[in-house]
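S.K.: pasting the structure only:
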């Protein structure tokens, strides 16, 4: 077993948490071909994305308290095994209804990685240290989504879309083994919580009534929703509207992920001189600039790949600065029930993202306008949430000196 504070533990946690994003990013190039294969419309195919996010959100409310009672490792391993089984069902689906249902099951298992990865970081580190570690973890974790769409695009062309789900199932099995034999249990025994309904409701009520938690969670959720608006609409905009070949979709997507990694690295560097809230507001301003630029270009009917990719990359630089700070800030007040706090945080994040994704799919007009406008609105709303809530109720230790 590795030491909890070792670099390799952080890397393994990042690899485990990456399963959630991989289940989204790797199959994005396959969305149009899945629709053709299963005789499904754009809205139905996009529902496989939104239903995953909805299941991901609700499952966290369950696995968080379970992890606070039984520990992080057993719940994470069980989630990975469920994800693997659901992935096989996805690969064997012969109609869109079966695929939607199996994606929901996939989400139930996949939720364990991110929610318990965040909780594990809070178990191990203080709030200020956790912000830095989450930025490092996010940078490592982003490497997988950077190459996943490219791999997925070539798999669609060469092997068909079901091969993507088989690959995801294999990755989940591998991560179950890695967590079982490589990572110690991070939760301290004194922090174990009861599973009684009354205790669970009391814990969730205490977390949800914390203004600091609400501020960081809402700011994070809105910024993440802007990212999800891109995920939901990008394959249809880039492949169907702008004519990008599926196997090359991932190369453009890598630019977006590169922006996110740059944002993470900027946050790590600024963390030496600034407190997390100062980094957060700078990231939000960058995101508003990126989202606003994309919306302006789309409104002016400037339709090209780079009119989408470059503004979204700028938006993602800001998101890379925002997400680690808001994650650490949301959990700062709850070291004794980090699993439940992480679960409620993740539920809100995914619920908002799923709603935004469904709206993008419903109002998609065949161009980039709906997607770009939605991203811009999410960025502005995230900044407003910071100014109205976070700035007035910062997490302990996050305030400017």
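M.R.: Structure received. Just so it is clear, the structure is predicted and the values come from calculations on it, not from any experiment. Residues are numbered from 1 along each chain as shown.
S.K.: rest of the way, CA atoms for contacts and neighbours
M.R.: Fine.
S.K.: same for the one helix or strand residue 309 maps to, what does it pack against?
M.R.: Assessed by DSSP states H and E, residue 309 sits inside helix 305-331. Counting by 3 or more Cα pairs under 8 Å, 6 or more residues apart in numbering; DSSP states H and E, the packing neighbours recorded for helix 305-331 are helix 112-124, helix 127-141, helix 211-235, helix 246-270, helix 276-299, helix 338-363.
S.K.: and the longest helix for the protein?
M.R.: In the chain, ranked by residue count with DSSP state H as the criterion, the top helix is helix 42-70.
S.K.: Check the secondary structure at residue 185 for me.
M.R.: Three-state call for residue 185 (DSSP: H, G, I helix; E, B strand; the rest coil): coil.
S.K.: if you skip the residues just before and after it, what's nearest to it?
M.R.: residue 73 (6.0 Å; Cα to Cα, 6 or more residues apart in numbering).
S.K.: Give me the buried positions along the helix or strand where the one you found lies.
M.R.: Residue 73 belongs to helix 72-92 when assigned by DSSP H and E. By neighbour count on 16 or more other Cα atoms under 10 Å, the buried set for helix 72-92 is 72-77, 79-92.
S.K.: What residues of the helix or strand that it is followed by count as buried?
M.R.: Per DSSP H and E, helix 72-92 leads on to helix 96-110 as the next helix or strand towards the C-terminus. Buried residues in helix 96-110, defined by neighbour count with 16+ other Cα under 10 Å: 96, 99-110.
S.K.: Put this next to the first one:
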């Protein structure tokens, strides 16, 4: 049985997109703002490459595992109370990370950040399914991810400037301030969006049946494979690019922020193209076309690296192509993964997010061992993820990715 929560308002698409952009934007902000600070952080705390990468990969693993908890909780208690609690805890964890005296303490606080971030992302993805049917949801998600892209553009630029002016701790303090602002906005603006609350959502029996239903659905598998593959390549770039651009190519922290921000501009352009293509080609047709850009970016960077080219444009141009394709894939795949499950959107969003985070964590662990002072680990890794993303977009998604509107 289910119990209906009070419905205070219906969100206008622009308000919904703004809320989604802020909530989903917490993920790139928590990583991207911090990226220009990694080399400085390593020197300041006397930490090795593996430990520094752990501040990223541990956050992502915590982010993935915690989604498995927050998904059923959001289906049981609603999106609004979960967001209020988690965002308050997120702000506190960010303050703790800012004040961390050692790398081990910083890793612990980053784990706490990841666990709180998981609730924001799960609720945001579930809210799309609460409010919209799949086709409209993909358009609203694309609009929200355009806003997220603006955050992603400014994040690394601001991170580079903050690091240069005030040191690495200032980037984490900025995250705390931003999260506090999002909490105030959510508290004042967000009604409960869940169509109904499920009192049995956290009971082991019903929960296990729901998990099996979601995990065995071929449409869920196809779209989740796409979102995890495209994000695997993006996370590889995010985690390794500060060392490639700063240590290998000789960029300053501020210049690196601009370079990473330019990739986010390409991502935003991809979300604009995504919205246009959705009207003409639908979800599956849109990602089929986007895969060409993904493949060109990943294979192009790998080819330049194999030829021994370590010039800025040999990295930047493929970077732009890949992130442009990512801006097409992510709105479609995130919507597609939860589309078949209006009754269990929280669980579906959580499972998809867990798979994505597990992939990213594995990438982070590999990079800690693979970074060798050249562009090759980033370039070859991106080539692999690009091929995998294109293969999923052209096969699994075309066979199983069609979503039916609920009548």
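M.R.: Yep, that arrived. Here the structure is a predicted model, which means the values were calculated and not measured.
S.K.: tm score of chain vs chain?
M.R.: For this chain pair, the superposition-based TM-score is 0.96 by TM-score structural alignment, normalised by the length of the first structure; 398 aligned residues with a Cα RMSD of 1.4 Å.
S.K.: what residue of the second structure matches up with the residue nearest to residue 185 of the first structure?
M.R.: Aligned counterpart of residue 73 of the first structure in the second structure: residue 80 (TM-score structural alignment).
S.K.: quick revisit: closest to residue 64 of the first structure out of the helices and strands packed on helix 305-331 of the first structure?
M.R.: Closest to residue 64 of the first structure of those is helix 338-363 (Cα to Cα; 4.4 Å).
S.K.: residue in the first structure matching residue 14 of the second structure?
M.R.: Superposed on the first structure with TM-score structural alignment, residue 14 of the second structure falls opposite residue 7.
S.K.: who's in contact with residue 237 of the first structure?
M.R.: Applying Cα atoms under 8 Å, 6 or more residues apart in numbering, we find residue 237 of the first structure in contact with 366, 367, 368.
S.K.: now the second structure: which of the residues you listed match?
M.R.: Mapped onto the second structure and checked by both residues aligned by TM-score structural alignment, their matches' Cα atoms under 8 Å, these keep the contacts 366, 367, 368.
S.K.: Buried ones among those?
M.R.: 367, 368.
S.K.: thinking again about what came up before, what's the spacing between the match of residue 14 of the second structure and residue 14 of the first structure?
M.R.: Remark: distance between residue 7 of the first structure and residue 14 of the first structure (Cα to Cα, to the nearest Å) = 11 Å.
S.K.: of those two, who's got more company?
M.R.: It is residue 14, of residue 7 of the first structure and residue 14, that has more neighbours when counted by other Cα atoms under 10 Å, with 25 against 14.
S.K.: mind checking which helix or strand residue 17 of the second structure is in?
M.R.: helix 13-32.
S.K.: The next helix-or-strand element following that helix aligns to what range in the first structure?
M.R.: Counting by DSSP H and E, the next helix or strand C-terminal to helix 13-32 of the second structure is helix 38-45. Mapped onto the first structure using TM-score structural alignment, helix 38-45 of the second structure spans residues 31-38.
S.K.: ok, now stretch 128-144 of the second structure?
M.R.: Going by TM-score structural alignment: stretch 128-144 of the second structure matches residues 121-137.
S.K.: mind listing what residue 226 of the first structure touches?
M.R.: Applying Cα under 8 Å, 6+ apart, the residues contacting residue 226 of the first structure are 353, 374, 375, 376, 377, 378, 379.
S.K.: Now tabulate those residues in JSON lines and tack on distance to residue 241 of the first structure and neighbour count.
M.R.: Shown next, in JSON lines, are the contacts of residue 226 of the first structure (distance: Cα to Cα, whole Å; neighbours: other Cα atoms under 10 Å):
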{"residue": "353", "distance to residue 241 of the first structure": "23", "neighbour count": "26"}
{"residue": "374", "distance to residue 241 of the first structure": "18", "neighbour count": "23"}
{"residue": "375", "distance to residue 241 of the first structure": "18", "neighbour count": "31"}
{"residue": "376", "distance to residue 241 of the first structure": "20", "neighbour count": "26"}
{"residue": "377", "distance to residue 241 of the first structure": "22", "neighbour count": "18"}
{"residue": "378", "distance to residue 241 of the first structure": "23", "neighbour count": "24"}
{"residue": "379", "distance to residue 241 of the first structure": "24", "neighbour count": "30"}
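S.K.: which of those residues lies closest to residue 164 of the first structure?
M.R.: Of those, the one sitting nearest to residue 164 of the first structure (Cα to Cα) turns out to be residue 353, at 23.1 Å.
S.K.: Return the residues in contact with that closest one.
M.R.: Contacts for residue 353 of the first structure were tallied using Cα under 8 Å, 6+ apart; they are 53, 221, 222, 224, 225, 226, 228, 229.
S.K.: What lines up with the fifth one in the second structure?
M.R.: Meaning residue 225 of the first structure. By TM-score structural alignment, residue 225 of the first structure lines up with residue 232.
S.K.: Can you find the partner of residue 370 of the second structure in the first structure?
M.R.: By TM-score structural alignment, residue 370 of the second structure lines up with residue 363.
S.K.: whoops, residue 293 of the second structure was the one
M.R.: Using TM-score structural alignment, residue 293 of the second structure sits opposite residue 286 in the first structure.
S.K.: one step back: once aligned, what mean separation remains between the helix holding residue 309 of the first structure and the second structure?
M.R.: Helix 305-331 of the first structure: mean distance to aligned residues in the second structure after superposition is 1.0 Å, counting by mean Cα distance after the TM-score superposition for the first structure.
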